[in-house]
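>>> Got a predicted structure here, sequence first:
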Amino acid sequence: MIVALIVACEVGFWVLLAAGLALRYLAKMPKTSAAVLLCEPILELVLFVATAVDLKNGAEPDWKHGLAAVYIGFTVVMGHRTIKWVDTRVAHRFAGGPPPVKKPRYGSARTAYEWKEAGRWISAAGIAIALLQAAVWYVGDGGDVESLRAWQHRMLFVIGINVIIALTYTIWPKEAPSGTGEKERSGTDVEERSRTWPSMSKR
């Protein structure tokens, strides 16, 4: 049941996102589209409650409960960013919005970008670890929590990998080829540009 619910939540996320975009750019109903997108967190809440109820009813904690915690952690952190990513591209394609800004490729701008990306993944993994720990405490000493601990170890691995990737760009920053004259944008520049267009996420 838990796996099916995870799949349903993922499908529901994209259905709500598509509905929100259609309401804004096709039906010209921005307030209604924002209301639809506000339903997104309900999916994670439903999954969280269902997982807790399943454990309360005596189900042995296994990889499915761990996967639910990981899914919630990552959608909490990445969900809003995914909505903005899709919204920016749809706005550019259908509503005359500015083109999406590409990630910087060189120098300090790329280093800052990589640390921001690492921060998002670390935050998502951290939330997952906290939810997994809550499940461990919920099950108590009498239950088998080995599968939940295994998921925590995987999340620590995710954190470590992202820190290493960001550190490589800090220690060995990627330099632009000489003579290209390419102007890099920092993460702040990207945020400033996004504020010039009324994105769905701000309505």
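Sure, I can see it.

>>> make it CA atoms for all contacts and neighbour counts henceforth
OK.

>>> For the chain, which segments are assigned as helices?
Counting by DSSP state H, the chain has helices at residues 2-25, 30-37, 40-56, 63-94, 107-139, 146-171, 187-194.

>>> Let me have the ones you listed in TSV, extended by distance to S178 and mean neighbour count.
Below are the helices of the chain laid out as TSV (distance: least, C-alpha to C-alpha, whole Å; neighbours: other C-alpha atoms under 10 Å):
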stretch	distance to S178	mean neighbour count
helix 2-25	42	17
helix 30-37	45	18
helix 40-56	46	16
helix 63-94	31	18
helix 107-139	13	19
helix 146-171	19	17
helix 187-194	23	14
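
>>> To P100, which of those helices lies closest?
Set against P100 and scored by C-alpha to C-alpha, these come closest in helix 63-94, at 6.4 Å.

>>> Got another one to weigh against that:
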Amino acid sequence: MDSPVLLVIIGCEIGFWVVVVAGLVVRYGLRAQRASTIVLRLVPAVDLVLLAAVALDLHAGAQVEQIHRIAGIYLGVTVAFGHAIVRWADVRCAHWFFDGPPPPPRVKHGPAAVRREFAEFGRWLIAALVAGGCILGLAATVADDDQARDLFGIFPLLGIITVIWFATGPAWALFDQGNRARS
């Protein structure tokens, strides 16, 4: 492994979950709602660590590898899906450990499922925009011309993920709803 960015991504993923668990412990274990909200708002700081690590690696002259592009996708996903992941963990923590109500069942068919798939796809589009924005920002600020060109390799990958996500999410949900309506 030539780049330390993979280790930083792993560290950031661990850091994300440490912050989430700490926030939930403060919320439910210490019964401090306001303090837990403050702790949970530290999640974006983890993302800044990763962005800084990638910027420093590029500034030091590292050759762009796939991991640099994946770091952009990781950042986009944590920004776009982070709040939903925290909400998901919060509901389950309350239910499993503190006698909270059970999470609502996941709707698998019908208009509600279609809306959910479009909402998730919308989050992915936000993630892709954030990833692209991070890459463009890195290319404009710390990357040399060769690094910038190599960083732009993220855009075909984002396009492929977007097409697959749309086909397996919203399009499939619409197709499934149409088939069930005809049955």
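Received the coordinates, thanks. Because the structure is a prediction, the values reported are computed rather than measured.

>>> sorry, back to before: nearest to V101 of the first structure, out of the helices of the first structure?
Taking C-alpha to C-alpha, helix 187-194 is the member of these nearest to V101 of the first structure, at 6.6 Å.

>>> Next, the angle from that closest one to helix 107-139.
90 degrees (axes from the mean of the first three to the mean of the last three C-alpha atoms, to 10 degrees).

>>> So which other helices or strands are in contact with helix 187-194 of the first structure?
On a contact count with 3 or more C-alpha pairs under 8 Å, 6 or more residues apart in numbering; DSSP states H and E, helix 187-194 of the first structure meets helix 107-139.

>>> and the gap between the spatially most central residue of the second structure and C134 of the second structure?
Taking C-alpha atoms, centre = their mean, the centroid of the second structure lies closest to V77, which sits 1.9 Å from it. Per C-alpha to C-alpha, to the nearest Å, V77 of the second structure is found 12 Å from C134 of the second structure.

>>> Kindly report the same for L56 of the second structure.
For L56 of the second structure, the distance to C134 of the second structure equals 14 Å [C-alpha to C-alpha].

>>> Chain neighbours aside, what residue packs nearest to the aligned residue in the first structure for P44 of the second structure?
Under the alignment by TM-score structural alignment, P44 of the second structure pairs with P41 in the first structure. Of all residues not flanking P41 of the first structure in the chain, V76 sits nearest, at 7.7 Å (C-alpha to C-alpha, 6 or more residues apart in numbering).

>>> corresponding residue for the one you found in the second structure?
Counting by TM-score structural alignment, V76 of the first structure corresponds to V79 in the second structure.

>>> quick revisit: Throw the helices of the first structure into JSON lines and include distance to V101 of the first structure, thanks.
Output for the helices of the first structure, formatted as JSON lines (distance: least, C-alpha to C-alpha, whole Å):
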{"stretch": "helix 2-25", "distance to V101 of the first structure": "20"}
{"stretch": "helix 30-37", "distance to V101 of the first structure": "23"}
{"stretch": "helix 40-56", "distance to V101 of the first structure": "25"}
{"stretch": "helix 63-94", "distance to V101 of the first structure": "9"}
{"stretch": "helix 107-139", "distance to V101 of the first structure": "12"}
{"stretch": "helix 146-171", "distance to V101 of the first structure": "20"}
{"stretch": "helix 187-194", "distance to V101 of the first structure": "7"}
